[in-house]
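>>> Okay, predicted coordinates and the sequence, questions at the end:
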Amino acid sequence: MTYIIGMVSQKGGVGKSTLARMMVREFVSGGMTAKIADLDTQQQTCTNWAGRRAENGVTPELQVQSFASVKMALEDATRFDALILDGKPNASDQTLEIAQAADLVVIPSGQTVDDLHPGVVLAHSLRKKGIAPEKISFAMFKTTGSDRENQAARQYLVDAGYTVLDGDVPVSTAYGSASDIGKAITETSFRTLNSRAAALAQSVIDKMAELQERQSA
C-alpha cells in the first residue's frame, strides 16, 4: 500500500515545500521508496531543489517530478511506498483534489494569527467539502524560542478542532543554507536543528500509521 501525503496551504511561504522535501528524505533514509509530486508547475520549488541536490552530490538521491495535475501524479503512486503531493502555494480546486487523494493532509503554519487563521480557514473549507477532520494535521514552522508563544499557537489549532503534530521547525538561517545546496532540514550542520525537524517527520509517520490502522480495523 502506498502512503499518500498531501502538503497544502492557504498562502505561500509557510513551509509546505520544505516539509515535503524533509519527508521524502526521511522516508528514503528509512529504507522506503518515496517521491515528491511537485504540482506547482510555475515555481517548481521542489523540482529545482532536487536539481541543486543532484548538482552538489548530496545523498541519498531523491525522486522529485513535476506534474500538471493530481490525476497524473497518482498514476505513478503504486511504484512507491510513499507519494508526497506538494500543491500550489494557495488554496485552489487542486487543494481539494490533493486532500481527497491523500491519506493525510498536512498544513504547515507559523505561530502568528496571520499564519494560523488562514490555515484554519483552509482546514474548515476542506471539512465542509467532505474531508474528514482526523485526516488533517498542522505542522508548526518558523517557531520562536518562546514556549508560551508556541503553546498558544498550538492551543489555537487544537481549539479549532485539529491535531498538531509533535516537533517544530524554528526560525534559523541554517535551514535556508541547507536548502540552497539541496539538503533537507534534517541535514543541516547542526544536530539540534536536525533533531527538532526529525521529531516533526516522525510525528507525520506516526500519524500516517495511526490512520492506516483505523482504516484496516
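Looks like it arrived, so ask away.

>>> CA only for contacts and neighbour counts going forward, please
Fine.

>>> how many other residues sit next to residue 24?
With neighbours defined by other CA atoms under 10 Å, the count for residue 24 comes to 24.

>>> For the strand or helix carrying it, name the packing helices and strands.
Residue 24 belongs to helix 16-29 when elements are defined using DSSP states H and E. Secondary-structure packing of helix 16-29 (3 or more CA pairs under 8 Å, 6 or more residues apart in numbering; DSSP states H and E): strand 3-7, strand 34-38, helix 45-55, strand 82-86, strand 104-109, helix 191-216.

>>> Using JSON lines, please lay out those together with mean neighbour count.
Shown next, in JSON lines, are these (neighbours: other CA atoms under 10 Å):
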{"stretch": "strand 3-7", "mean neighbour count": "25"}
{"stretch": "strand 34-38", "mean neighbour count": "27"}
{"stretch": "helix 45-55", "mean neighbour count": "19"}
{"stretch": "strand 82-86", "mean neighbour count": "27"}
{"stretch": "strand 104-109", "mean neighbour count": "27"}
{"stretch": "helix 191-216", "mean neighbour count": "16"}
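
>>> here comes the other one, which I'd like you to weigh against the first:
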Amino acid sequence: MTGIIAVVSQKGGATKSSIARALSTAFAAAGWQTEIADMDIDQGTATAWQQRRLRANVEPTITVRQFGNPEQALSKASNCDMLIFDGAPKASKATAVMAKAADLVIIPTGVSLDDLEPAVALANALVDRDGVPVNRIVFALSLTGTSTLEVDEARTYLGKTRFDVLDGSIPKKTAFSRAHDAGLSLIETPFKGPREQAAQVISAAVARFEALTA
C-alpha cells in the first residue's frame, strides 16, 4: 500500500518544497519508489528542481509530477511506494483533501508569531473542521537563525498546542539554496553541519511516519 505524506502550510515561503524534496530523497535512498506531487501549478518549483537533478545525473532518481488537484495525484498513487504532496503556497480546500488522505501531515513554520500563529490555525482547522486525527499532524521548525532562545521559545509555544513538533530545526543557510540549485535536497548538501541539522528533522519525520503506519 502506498504511503502518503502531505507537506502543507497556511502561507508561502515556509520550506514546504524543501522538506518534501528531502523526504523524497530519504525514502528513495532507502529503496522506496518515491514521487512528489507538485501542487503549485503556477511556479512548479519541485518540478524545476527535478529537472536540474536529472541534468546533473543525481541519484537516486526522484519522480515529480504536477497536478491541478490532489484527487488526480491520489488516483495514480498506486504507481509508487511513497507519494509526497508538496502543497500549494496557500492553504485551500485541496489542503484538507491532501491532509485527510495522508498518513502524516507536516506543517513547516518559522519561529516568529507571524509564522507560528497561522501554522497552528491551519493545524486546528484540519482537525476540527476536516477531521484529520491529531496524531497525524506535526510541526517542523524551519528558517531558524542563530538564536537558540528563539527556537526554544517557538518550541515552547507549539508545546502548548495539542500537536507534536519534530526534533531539530532547519536553519536558513546558503548551503541549502546552493544544494537546491544543483538538484540536491537538504540532506544531500556537501556541507556537514547543515546536512546533519536537516537530517535530524527529516529522520524524525520518517520515524513518525513509520510509527503511524506500523
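Looks like it arrived, so ask away. Since we're looking at a predicted model, the values are computed, not measured.

>>> TM-score of the superposed pair?
With the length set by TM-score structural alignment, normalised by the length of the second structure, the two chains reach a TM-score of 0.96; 213 aligned residues with a CA RMSD of 1.1 Å.

>>> Turn the helices and strands packed on helix 16-29 of the first structure into TSV, columns for distance to residue 72 of the first structure.
Shown next, in TSV, are those (distance: least, CA to CA, whole Å):
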stretch	distance to residue 72 of the first structure
strand 3-7	14
strand 34-38	9
helix 45-55	16
strand 82-86	11
strand 104-109	19
helix 191-216	23
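
>>> Let me know which of the ones you listed is the nearest to residue 152 of the first structure.
strand 104-109 (13.0 Å; CA to CA).

>>> just the angle between the following helix or strand past that closest one and strand 104-109, please?
Using DSSP H and E, the helix or strand that follows strand 104-109 of the first structure in sequence is helix 113-128. Relative orientation of helix 113-128 of the first structure and strand 104-109, computed by axes from the mean of the first three to the mean of the last three CA atoms, to 10 degrees: 160 degrees.

>>> Buried ones in helix 113-128 of the first structure, by neighbour count?
115, 116, 117, 118, 119, 120, 122, 123, 124, 126, 127 (16 or more other CA atoms under 10 Å).

>>> so how far does it sit from its counterpart in the second structure?
Here the mean offset of helix 113-128 of the first structure against the second structure after fitting is 0.8 Å, by mean CA distance after the TM-score superposition for the first structure.

>>> so that helix matches what in the second structure?
Mapped onto the second structure with TM-score structural alignment as the criterion, helix 113-128 of the first structure occupies residues 113-128.

>>> can you list contacts of that stretch?
9-11, 91, 96, 99, 107-110, 132-134, 137, 154, 158, 161 (CA atoms under 8 Å, 6 or more residues apart in numbering).

>>> now do 7 Å
Residues outside stretch 113-128 of the second structure that contact it (CA atoms under 7 Å, 6 or more residues apart in numbering): 9, 10, 96, 107, 109, 110, 132, 133, 134.

>>> For it, what is the distance to the chain centroid?
16 Å (CA atoms, centre = their mean, to the nearest Å).

>>> Check stretch 159-179 of the first structure too.
Averaging C-alpha positions (CA atoms, centre = their mean) puts stretch 159-179 of the first structure 10 Å from its chain's average.

>>> Tell me the buried residues in it?
Buried residues in stretch 159-179 of the first structure, defined by neighbour count with 16+ other CA under 10 Å: 161-170, 175-176, 178-179.

>>> Tell me the one among these nearest to residue 50 of the first structure.
When these are ranked by distance to residue 50 of the first structure (CA to CA), residue 179 comes first, at 9.7 Å.

>>> do you know how far that closest one is from residue 90 of the first structure?
Per CA to CA, to the nearest Å, residue 179 of the first structure is found 21 Å from residue 90 of the first structure.

>>> try residue 192 of the first structure
Applying CA to CA, the value for residue 192 of the first structure to residue 90 of the first structure is 31 Å.

>>> Packing partners of the host helix or strand of residue 137 of the first structure?
Assigned by DSSP H and E, residue 137 of the first structure belongs to strand 136-143. Counting contacts by 3 or more CA pairs under 7 Å, 6 or more residues apart in numbering; DSSP states H and E, strand 136-143 of the first structure is packed against strand 104-109, strand 163-170.

>>> what about the first one, how far off from the second structure?
The reference is to strand 104-109 of the first structure. Superposing on the second structure and averaging over aligned pairs (mean CA distance after the TM-score superposition for the first structure), strand 104-109 of the first structure comes out at 0.4 Å.

>>> Need the residues that contact that strand.
Contacts of strand 104-109 of the first structure (CA under 7 Å, 6+ apart): 4-9, 14-16, 99, 115-116, 119, 135-141, 208.
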